[in-house]
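> Give me a model of this one.
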Amino acid sequence: MGRTEAVQMVRWVQKRRGGTLRLRIAVGCLLALAVIAAIDAHIRPAIQSMASYQAKVYATRVLNEAVEMQLAGEGVSYQDLVVLSIGSDGKVQAVQTDVVRLNLLKAALTNAAIDQLAMLQQQVVSIPLGTLLGWQIFSGWGPAVEFRLVPGGYVDAALSHRFDSAGINQTRHQIMLRLDANIVAVLPGYTTSTEISTEFLLAETVIVGVSPDSFTQVLTGEEQGIERLIADYAR
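As a prediction, this is how the structure comes out:
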């Protein structure tokens, strides 16, 4: 074998070795990516669930504090929001709501909630390694893995009126404010959203009607005769 042929042979061997090395590197990278994807798919539900829970707890507390502080500052009573029309016989004929005052109160409470929500700071979410890996037997065990939680979201508000019985010819009237918020939790590489809803009692009263002179109580029970099912009570 001549010198030229020997040099060509060496180059061919080196080229083949280089190609094999590149192939091995490519295969190794693909395997590493597959392992990373498998780990991510395994731990993603745990991270998103924990982040969603932490965001919900934190946002609910902030919304409650914002509304409670605003209500304390407003000092609103039932009489400020509702006027009861009383007839000449002393009976309540109508319930009139001060729509303007009620909408102003709703706007003030909603703005207070939005302002507080916008001031949410980054939170540190710590998840035990055993929980993160999804192993039930090791759930809650192992060193804590920390993530930075950046919450954000928006708030919708709705007013409602509730009327229910509070006794004989007595009706309880409640004015409720419901806040619905969509909270987005952003972590490095992960994003999850959660819905929260909380209600606040703005005002209530019991509207008392005219008590009857007597009333009838009907008892149930197959063992009782019909003459024992009805009992009249005098006032």
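> make it CA atoms for all contacts and neighbour counts henceforth
Fine.
> Give me the buried positions along the lengthiest strand in the chain.
Using DSSP state E, we find that the single longest strand of the chain is strand 144-167. Buried positions in strand 144-167, judged by neighbour count with 16 or more other CA atoms under 10 Å: F147, L149, V150, P151, G152, G153, V155, A157.
> looking at it, the fourth one is touching L187, isn't it?
In other words, P151. No - look at P151 against L187 with CA atoms under 8 Å: they stay out of range, at 9.1 Å.
> Might you report the residue contacts of the residue sitting nearest the centre point of the chain?
By CA atoms, centre = their mean, the chain has its centre lying nearest to I196, at 2.2 Å. Applying CA atoms under 8 Å, 6 or more residues apart in numbering to I196 gives the contacts K56, T60, D180, A181, N182, I183.
> After the host helix or strand of it, which helix or strand is next?
Using DSSP states H and E, I196 sits in strand 190-208. Sequence-wise, the next helix or strand downstream of strand 190-208 (DSSP H and E) is strand 214-218.
> Run through who's touching that following strand.
L229, I230, A231, D232, Y233, A234, R235.
> Distance from the single longest helix found in the chain to the middle of the chain?
Longest helix of the chain, by residue count under DSSP state H: helix 3-74. Helix 3-74 sits 28 Å away from the centroid of its parent chain (CA atoms, centre = their mean, to the nearest Å).
> what comes up buried for the strand holding I196?
Quick answer for strand 190-208 (16+ other CA under 10 Å): T191, T192, S193, T194, L202, A203, E204, I207.
> got TSV for those, with distance to D164 too?
Putting the buried residues of strand 190-208 into TSV (distance: CA to CA, whole Å) gives the following:
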residue	distance to D164
T191	42
T192	39
S193	35
T194	32
L202	16
A203	14
E204	11
I207	10
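> Could you also give me the structure for this next sequence, so I can compare it with the first?
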Amino acid sequence: MLYYRHRKRKFKILRRILLSTFLIILSFIIFCEVHLSDFRPEYIRIQAEILSVNSVCDAANSTLEKLGYSYDDIAKIKYTTDGKVQAIETDSIKINKIKSEITKSVQKEIAKVYDNEIDIPIGAFTNITVLSNWGPSITLSFNLTGSFSSEIVSTFEQAGINQTVHHIRLMLTSKIMTTSLDYSGNITFTTDFEIAQSVIVGEIPSSYGNLYRTY
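Here you go, the predicted structure:
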């Protein structure tokens, strides 16, 4: 009889421990789920922005390096008989090739990273800095897709007496859409790439080819 009571008491204690453990786990899951709804958009947005910017920059820089155009390949400076700058003419075929090649390269690079995952440490939910990277991680999945447009921009910068630096730049605008199971967002950013530059001696003419001029 005493053995039976002792066994029954141990069973009650075990049941309480199991019930307490279950409630703690359930509370923790609910806690993580509530906080995850707040963390998810920001974590995904930041990760998507880093990933898309890196992909765009890598693709554009790789394409520019592969094309290897110099300033003389893209633009020609025309002088008058007395040595003054008369006009700057640009090669529209090569300009269009740069734009199309970079756009295609960027699209391919973004397509490679269409499927993505991000791990959020459980400690991040505590809002305590020292615990932010603590504990196992919860994995979130998201997708990236985008559209791109480019523009060749010509700028002139004073470099001294009667000298001007002519910059030819590519302005690439990226519109990235991020989607996950219960989140979607858009990221738009413009990246500036230097294609070529040259120092021009003399006054800049009013005619400078088909490039857009800014100051």
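> Any idea what the TM-score is?
Aligned and superposed, the two chains score 0.72 in TM-score terms (TM-score structural alignment, normalised by the length of structure 2); 175 aligned residues with a CA RMSD of 2.5 Å.
> Which position in structure 2 pairs with the residue nearest to the centre of structure 1?
The alignment partner of I196 of structure 1 in structure 2, by TM-score structural alignment, is F189.
> Helix, strand or coil: sort out the counterpart of V83 of structure 1 in structure 2 for me.
Using TM-score structural alignment, the equivalent of V83 of structure 1 in structure 2 is K76. Under DSSP: H, G, I helix; E, B strand; the rest coil, the three-state class of K76 of structure 2 is strand.
> was I right about K76 of structure 2 contacting I88?
Yes - using CA under 8 Å, K76 of structure 2 is in contact with I88, at 5.6 Å.
> higher neighbour count, the two?
I88 (18 against 15; other CA atoms under 10 Å).
> Give the aligned equivalent of that one in structure 1.
By TM-score structural alignment, I88 of structure 2 lines up with V95.
> in what helix or strand does that match lie?
Residue-wise, V95 of structure 1 maps onto strand 92-97 under DSSP H and E.
> re earlier: I'd like the distance between the match of I88 of structure 2 and L105 of structure 1.
19 Å (CA to CA, to the nearest Å).
> what does H161 of structure 1 give?
Distance from H161 of structure 1 to L105 of structure 1, by CA to CA: 15 Å.
> Could you list which of the contacts of strand 214-218 of structure 1 belong to strands?
Short answer: the contacts of strand 214-218 of structure 1 in strands (DSSP E) are I230, A231, D232, Y233, A234.
> so what corresponds to S126 of structure 1 in structure 2?
Per TM-score structural alignment, S126 of structure 1 is aligned with D119.
> swap in L21 of structure 1?
In structure 2, no residue is paired with L21 of structure 1 according to TM-score structural alignment.
> would TSV of the contacts of I196 of structure 1 with distance to V10 of structure 1 be doable?
As requested, the contacts of I196 of structure 1 are exported to TSV (distance: CA to CA, whole Å):
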residue	distance to V10 of structure 1
K56	67
T60	72
D180	74
A181	70
N182	67
I183	65
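> tell me which of those are still there in structure 2?
Counting by both residues aligned by TM-score structural alignment, their matches' CA atoms under 8 Å, structure 2 reproduces these contacts from those: D180, A181, N182.
> List buried residues within those residues.
Using 16+ other CA under 10 Å, the buried members of those are D180, A181, N182.
> tell me, the host helix or strand of M177 of structure 2 lands on which residues of structure 1?
According to DSSP H and E, M177 of structure 2 maps onto strand 163-180. Under the alignment (TM-score structural alignment), strand 163-180 of structure 2 falls on residues 170-187 in structure 1.
> what's the burial count for A59 of structure 1?
23.
> What's the match for it in structure 2?
In structure 2, A59 of structure 1 lands on S52 (TM-score structural alignment).
> my read: its match touches I110, true?
Yes - the pair S52 of structure 2 / I110 is scored as a contact, 6.9 Å apart, by CA under 8 Å.
> on that earlier part again, what two of the buried residues of strand 144-167 of structure 1 are the furthest from one another?
Greatest spacing in the buried residues of strand 144-167 of structure 1, by CA to CA: F147 and A157 (31.3 Å).
> Now do the residue nearest to the centre of structure 1 against L23 of structure 1, distance only.
From I196 of structure 1 to L23 of structure 1 the distance is 51 Å (CA to CA).
> what do you get for L129 of structure 1?
In terms of CA to CA, L129 of structure 1 sits 35 Å off from L23 of structure 1.
> and what of A41 of structure 1?
27 Å.
> cool, and L105 of structure 1?
Distance of L105 of structure 1 to L23 of structure 1, given as CA to CA: 69 Å.
> And these two? Which one has more around it.
L105 (19 against 12).
> Provide a list of residues in contact with that one.
Counted by CA under 8 Å, 6+ apart, L105 of structure 1 has zero contacts.
> Noted, bye for now.
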